[in-house]
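Trainee: Output the structure for:
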Amino acid sequence: MSIPVPVLLTFLALSACQGHTAALLQTSNLLKESIRLLSELLETKVSCDNVNVTNIFAGNMKDSNMETLCKATTVAWESRSCHRHLEGISLNLLSLLRRKSAVHKAPCPVAAGNTTSLNYFLTELRKVLQRLVKD
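Mentor: Next up, the predicted model:
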């Protein structure tokens, strides 16, 4: 059984492009999965919603998206005992960092002092991730 030449050429062309497309798709999937987990977590009322966490969004206009994600990874990991979704979110963000940034390696240091509720942190993180999906 032989494969027609046009089919073989199409297959080879698609194979050559697959690496870049697969990486973009995987990044997009990690972002979308994290947004889904954040949405579920925000809809669920948990006793630690009002727990204070470091406010990485206070004055982060100077932070790059990768730096913000790196800090968010740290805060989510430190808060994972509150809800199981936070561990998944943290691992997704860590995977994104490994793919997108050679500079930022989690855990990133987060400045102590300025705090906010876990609920506010989750809401702001979802906004950042939604903005990244659109970009």
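Trainee: Could you use CA atoms for every contact and neighbour count after this?
Mentor: OK.
Trainee: so is the closest residue to Cys82 other than its chain neighbours in a helix, a strand, or just coil?
Mentor: Once flanking residues are discounted, Cys82 sits nearest to Cys48: 6.0 Å by Cα to Cα, 6 or more residues apart in numbering. Secondary structure state of Cys48, per DSSP: H, G, I helix; E, B strand; the rest coil, is coil.
Trainee: how about Pro107, what does it touch?
Mentor: Neighbouring residues of Pro107 by Cα atoms under 8 Å, 6 or more residues apart in numbering: Cys70, Lys71, Thr73, Thr74.
Trainee: The helix or strand hosting Gly19: what's the following helix or strand?
Mentor: According to DSSP states H and E, Gly19 maps onto helix 5-43. Scanning forward in sequence from helix 5-43 by DSSP H and E, the next helix or strand is strand 52-54.
Trainee: this one as well, want them side by side:
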Amino acid sequence: MSILVQVLLTLLALSACLGDVVLPWSHTLRTKMLEETMELLDWLQQKEVSCYKMNVINIFADHKRGNKTEILCKAATIAREGESCHGYFGGIYDNLLSLAWGSRARHKKPCPVAAGSTTSLKNFLKELHHVLQEEYKNQK
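Mentor: Here you go, the predicted model:
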């Protein structure tokens, strides 16, 4: 077998694996997404948005039992509910899905959120900000 064929086969094998390889920039990208999402949340919390009193499922009531991916995915589902209220929720939704699923976010749908206790959207944003701050600290 010629060297060219061996090199091509090696490149083909490596390219097939790239979807599962964690690239060095992914940590930086994740950190930037966390920062951006927290900035959006900060901005929203400083404004009086009309739908803050809207009730949403309180996914944080038992978040100690859930994993981070599940919490971020469920938070994305709730953020999507707020898209009609304010455009920033669209960016928060996209970022949360990307934080939950990484580069595969485009192929994932938000997680279903079971009925349970509710909280105001304003309290949800406050708790989400706290969860993202913890995640950000763990990234450093």
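Trainee: Quickly note the distance from Gln46 of the second structure to Glu135 of the second structure.
Mentor: Gln46 of the second structure sits 22 Å away from Glu135 of the second structure, taking Cα to Cα, to the nearest Å as the criterion.
Trainee: secondary structure element for the residue nearest in space to the middle of the second structure?
Mentor: What sits nearest the mean C-alpha location of the second structure, by Cα atoms, centre = their mean, is Leu96, with 1.8 Å. Leu96 of the second structure is located in helix 88-101, with elements delineated by DSSP H and E.
Trainee: Onto which residues of the first structure does that helix map?
Mentor: Mapped onto the first structure using TM-score structural alignment, helix 88-101 of the second structure spans residues 85-98.
Trainee: compared with the second structure, how much does the matching stretch deviate?
Mentor: When the second structure is superposed, stretch 85-98 of the first structure averages 0.9 Å from its matched positions, counting by mean Cα distance after the TM-score superposition for the first structure.
Trainee: Can you point out the buried residues in that stretch?
Mentor: 85-97 (16 or more other Cα atoms under 10 Å).
Trainee: nearest to Thr115 of the first structure, of those?
Mentor: Distance to Thr115 of the first structure, by Cα to Cα, is smallest for Leu86 among the buried residues of stretch 85-98 of the first structure, at 17.8 Å.
Trainee: which SS class is the residue nearest to the closest one when sequence neighbours are not counted?
Mentor: Among residues not flanking Leu86 of the first structure along the chain, Arg80 sits closest, at 4.8 Å (Cα to Cα, 6+ apart). Secondary structure state of Arg80 of the first structure, per three-state DSSP, is coil.
Trainee: now swap in Val110 of the first structure and tell me
Mentor: Relying on three-state DSSP, one would call Val110 of the first structure coil.
Trainee: And it? What does it align with in the second structure?
Mentor: In the second structure, Val110 of the first structure lines up with Val113, judged by TM-score structural alignment.
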